[in-house]
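Student: Give the three-dimensional model of this entry:
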Amino acid sequence: MSTQLTPILTKFWDHPTSWTLETYEANGGYAGLRKALQTEQADLVQMAKDSGLRGRGGAGFPTGLKWSFLPPPDGGPRYLVVNADEAEPGTCKDIPLLLAAPQFLIEGMIITSFAIGCNHAFIYLRGEVAHVHRRVQRAIAEAYAAGYLGKDILGTGYDLDITLHSGAGAYICGEETALLDSLEGRRGQPRLKPPFPAVAGLYARPTVVNNVESIASIAPIAANGADWFAGMGTEKSQGFGIFSLSGHVTRPGQYEAPLGITLRELLDMAGGIREGHQLKFWTPGGSSTPLFTDQHLDVPLDFESVAAEGSMLGTRALQIFDETTSVVRAVSRWTDFYAHESCGKCTPCREGTYWLKQIMHRLEEGRGSQDDIDKLVDICDNILGRAFCALGDGATSPITSAVQYFREEFEAGMHTPASELFPPERSMLFAKETQPA
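Tutor: I've put the predicted structure just below:
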């Protein structure tokens, strides 16, 4: 595997005005749209299939295949909804993309909408990021002014409107059907499936729901061809992706590279673990994926290889932790998040995450009992595969994997607080400011 980065979506992020339409067009923007509008819709769907693009939001489902699930046109509306509700701890690729180069998403949305026969598309954005909302709203306005949106786009007779919608800060709305309920003005909770969104989604009409990076990748694919995209990555995990390195790494940030690159290669480019320390554990795909340790440094970061090692590629949120970090404290914080964000619809998740939180707090504070570890694993087993949506499964992943690799730290939680074993100040990235006397 080459350590060569592939700056495509991130190519001009360092430009002083990277977010403007002018900068985007100067870097080849909207060339893909012009080609796509001269292409048969079925051929565009096939292009997405042939490229090998898989969902960049976590599940990794083939994007073109998802488009093809829409039923034949019946004269009624159909919709594209972009999931920009990025909210999982450690996941930080979609928001920077929207802030630095939002036109990639807009062009990708126009191409996708044309391919599936959609005339009204939506972006569901996380509500707290008001600065991103303003940036994307301006980008949409620029696209309208340039004739890329609205009526008779580029004189082809095709019409498309895009609506930007801000959510209310619920992590559960990252689940596609909860997102659709929220977009319709209802409480964001997962729907029973089937019917799937492709058949009855937004307003009970056929709907495609895709992640920001997935749709943004369509623009360069349309411009350069499916074979160009498929030529990167691995045989089954094709193309490039944004890898988000954070935590105890010398140069954290976004590294756009072919799928199949390893953490060792990414760390080499990022300056390695912070000076004087060594890798202890890391997440390959965000806090909802099973942990990896230093023994997984050379696992190719593609969907199949990561799954074979017992985890998930997810959102490629690589959170790096060195030996100063208490795995019990880190997992306890994540468990707090999932317990707080559970929508409460199903008993396994609502009750299970509550009790996981209580036990994790006991172990973190050194008040654990002899059977707490087995109880943790048992509760996880009763949540996994039994919750209404994937939030419950995600809540169990860091716990079961942490117990697997660091059981001795959990056993220490029966008598010694994590703060004594791993003083928090040692793992801090920034020195604590001293208050004036």
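Student: okay, CA-based contacts and neighbour counts for the rest of this
Tutor: Will do.
Student: what helix or strand is Val208 on?
Tutor: For Val208, the host element (DSSP states H and E) is strand 207-211.
Student: Give me the helices and strands touching that strand, please.
Tutor: Applying 3 or more Cα pairs under 8 Å, 6 or more residues apart in numbering; DSSP states H and E, one finds that strand 207-211 makes contact with helix 63-68, strand 79-84.
Student: Could you say which of those is packed most deeply?
Tutor: Across the helices and strands packed on strand 207-211, averaging neighbours per residue (mean count of other Cα atoms under 10 Å) puts strand 79-84 on top, at a mean of 25.
Student: hang on, the earlier thing: would JSON lines of the helices and strands packed on strand 207-211 with distance to Thr335 be doable?
Tutor: Shown next, in JSON lines, are the helices and strands packed on strand 207-211 (distance: least, Cα to Cα, whole Å):
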{"stretch": "helix 63-68", "distance to Thr335": "31"}
{"stretch": "strand 79-84", "distance to Thr335": "23"}
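Student: Second chain to compare with the first, below:
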Amino acid sequence: MEKFKSVQDLENLRKKLKDALASSKEKITVRLCGGTGCRASGSPDVHDELVKILKREGLMDVDVSLTHECLESTNKVDIKMTGCQGFCAQGPLMSIAPMGVFYVGVKPEDMEEVVEKTIKKGEIIERLLYHDPASGKTYVKRDENPFYAKQTRVVLKDCGTVDPASIYDYLAEDGYSALVKVLTSMDRKEVIDEVIKSGLRGRGGAGFPTGEKWLGGYKNPSPKKYIICNGDEGDPGAFMDRSVMEGDPHKVIEGMMIGAYAIGCDEGYIYVRAEYPLAVQMLKKAIKDCEELGLLGDNILGTNFSFKLHVREGAGAFVCGESTALTYSIEGKRGMPRVRPPRTNEKGLWDMPTVLNNVETFASIPTILSKGGDWFASIGTANSTGTKTFALTGKVNRTGLVEVPMGLTLRELIFDIGGGILNNKKFKAVQMGGPSGGCIPESQLDLAIDFDSLKKAGAIMGSGGAVVVDEDTCMVDFAKFFLNFIVEESCGKCIPCREGNKRMLEILQRITEGKGKEEDIELLENLGKMIIDCSLCGLGKTAPNPVLSTIKHFRNEYEAHILDKKCPANACTALASYKIDPEKCIGCGKCAKNCPVGAISGEKKKPHVIDQEKCIRCGTCMEVCPKDAIYRG
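Tutor: Below is the predicted model:
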């Protein structure tokens, strides 16, 4: 394929691609989720088995999805390995068009039946549909599924639809049409004005207005500027940016190109942590394809706009998500924050003005420029417009990747989309914003999800992590988990973060071991406030949030650990006691035989007892009991 020399060359190919789709609209297309979650569940094996059967049955000649080379393919069935389709807990996921069937948990051994019944005869295989345990209903189509019903997919619209490895697939879905619009009918300032009008705020966590950031880059007179996409995403339980880079890399690239044009920049970097190998692979493939078609390089589409794009892999340091640490890392230096000002807009990569946004922010840009800033601003709330992606994880029935309009309540996110709490347990809290976020309790379930409401509640939007916990979770131990992560990931440059968080962690450790003192709660609060006020970067300034928010909402649990030497959730091993239910115990003696300290005694075929003075609370007895007669209480 020759490089596009003009906009018309691109549009001519787009027309061919769309015509090919229209002429084959009756063709069956199988979209199999190829996101990291479904790959881990075996989707590549499902794909290989399906291809083998389709070729055997004469339904497929070439194993390709929509590419320029196979427009005239005689395939009766096409397979696309898409990006993440969202419903990760039910993977591998498969949707079949045009009938609209959505199958969950598919396995290689299911493919014979899928081909014979669904593909050949149009029949639905009941056992492969999603059966919702909460309502007892079965759903045939994806959009009817309660997990998807309340979502508004803007960033994720094509994630799970297009083949991320095919630039032609993206072009057929109007990919790069926003770039064409910008290059042919808008000047740089008009682009920025449209982004300002949209109200888009940075989706990396801080929520700084994107248009204002771009305006600063635009006004800087430097002849050399850079634009950077932050794909570092180090929050435990977060996989939003990862999924977009894996599943729709061209949307990120298009957003970056529009941003580069707006600020007057000819070079950019996508910074991705090396633990995201699939994202790195897809981004590099997308960049290579763009270069071969002339969508990256000099005089793009015959215009005066030139842009080169590189991928840089980070070593996985959480602190490199901070803008100044990230730029140092790209330069080959140790990733450590520096004092600001100057900000990266003034002095960033190689001391040049640099505009930095995260993956989701850039992925929002093509739709904003296509549909207009007013359209985007009509979604969400006045001060938090548009949509936000979340990695919904933890003790919920339906976990996965979701995208919802700003202003949706936590109750709707957790109970309507997430399906409520696992095993009918009671909801306790949701940690919003990752390890630097805060816990929100049941009393605030009707809180609207937007930047300002979450901040007021002691949490942050963050990059979009939402970890749900139930009644069996100890909130002191939960805070300790996140603070331990922060301590491990602190770069150590400034004393408040390096030493202050360690001291907080030591206090939490002491409390969970039953060695807490009455003054510890006040000490934690004072330490937390000092760290927030004195730390150098955003990591330190938000690090105490999990501790301060759990003290605020679950102070009684801290007091129970300190004053009563008890863990209300029976989760802290040092404060727990193991007991035997005499009604369930059959006197088999397995617990006594396996106890490492001989703390269990009893006659054969009679209920046994545990000597609490000898017990070291290792939990071995509970693991080996065949009748679940031993419990922690």
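Student: related to what we said a few turns ago, what span of structure 2 is the strand holding Val208 of structure 1 aligned with?
Tutor: Mapped onto structure 2 using TM-score structural alignment, strand 207-211 of structure 1 covers residues 354-358.
Student: compared with structure 1, how much does the matching stretch deviate?
Tutor: Superposing on structure 1 places stretch 354-358 of structure 2 at an average distance of 0.7 Å from its equivalents, by mean Cα distance after the TM-score superposition for structure 1.
Student: quick one: contacts of the strand holding Val208 of structure 1?
Tutor: With contacts defined as Cα atoms under 8 Å, 6 or more residues apart in numbering, strand 207-211 of structure 1 is touched by 55-57, 63, 66-67, 70, 78-84, 176, 197-201.
Student: can you check stretch 335-347 of structure 2 too?
Tutor: Here stretch 335-347 of structure 2 makes contact (Cα under 8 Å, 6+ apart) with 213, 216-217, 220, 317, 319-320, 322-329, 352-356, 491, 493, 536-537.
Student: Buried ones among those?
Tutor: Those of these that meet the buried threshold are 213, 217, 220, 317, 319-320, 322-329, 352-356, 491, 536-537, by 16 or more other Cα atoms under 10 Å.
Student: Helices - which of the residues you listed land there?
Tutor: 213, 217, 323-329 (DSSP state H).
Student: List just the nearest of these to Ile486 of structure 2.
Tutor: Ala325 (15.8 Å; Cα to Cα).
Student: In structure 1, what residue corresponds to that closest one?
Tutor: Counting by TM-score structural alignment, Ala325 of structure 2 corresponds to Ala178 in structure 1.
Student: what does Gly294 of structure 2 give?
Tutor: Per TM-score structural alignment, Gly294 of structure 2 is aligned with Gly147.
Student: thinking again about what came up before, ok, now which ones touch the match of Ala325 of structure 2?
Tutor: The contact partners of Ala178 of structure 1, taken as Cα under 8 Å, 6+ apart, are 172, 187-191.
Student: which one of the residues you listed sits closest to Leu291 of structure 1?
Tutor: Looking across the contacts of Ala178 of structure 1 and measuring by Cα to Cα, the closest to Leu291 of structure 1 is Ile172, at 21.8 Å.
Student: So Tyr338 of structure 1 sits against Glu351, correct?
Tutor: No - with contact defined as Cα atoms under 8 Å, Tyr338 of structure 1 does not count as touching Glu351 (11.5 Å).
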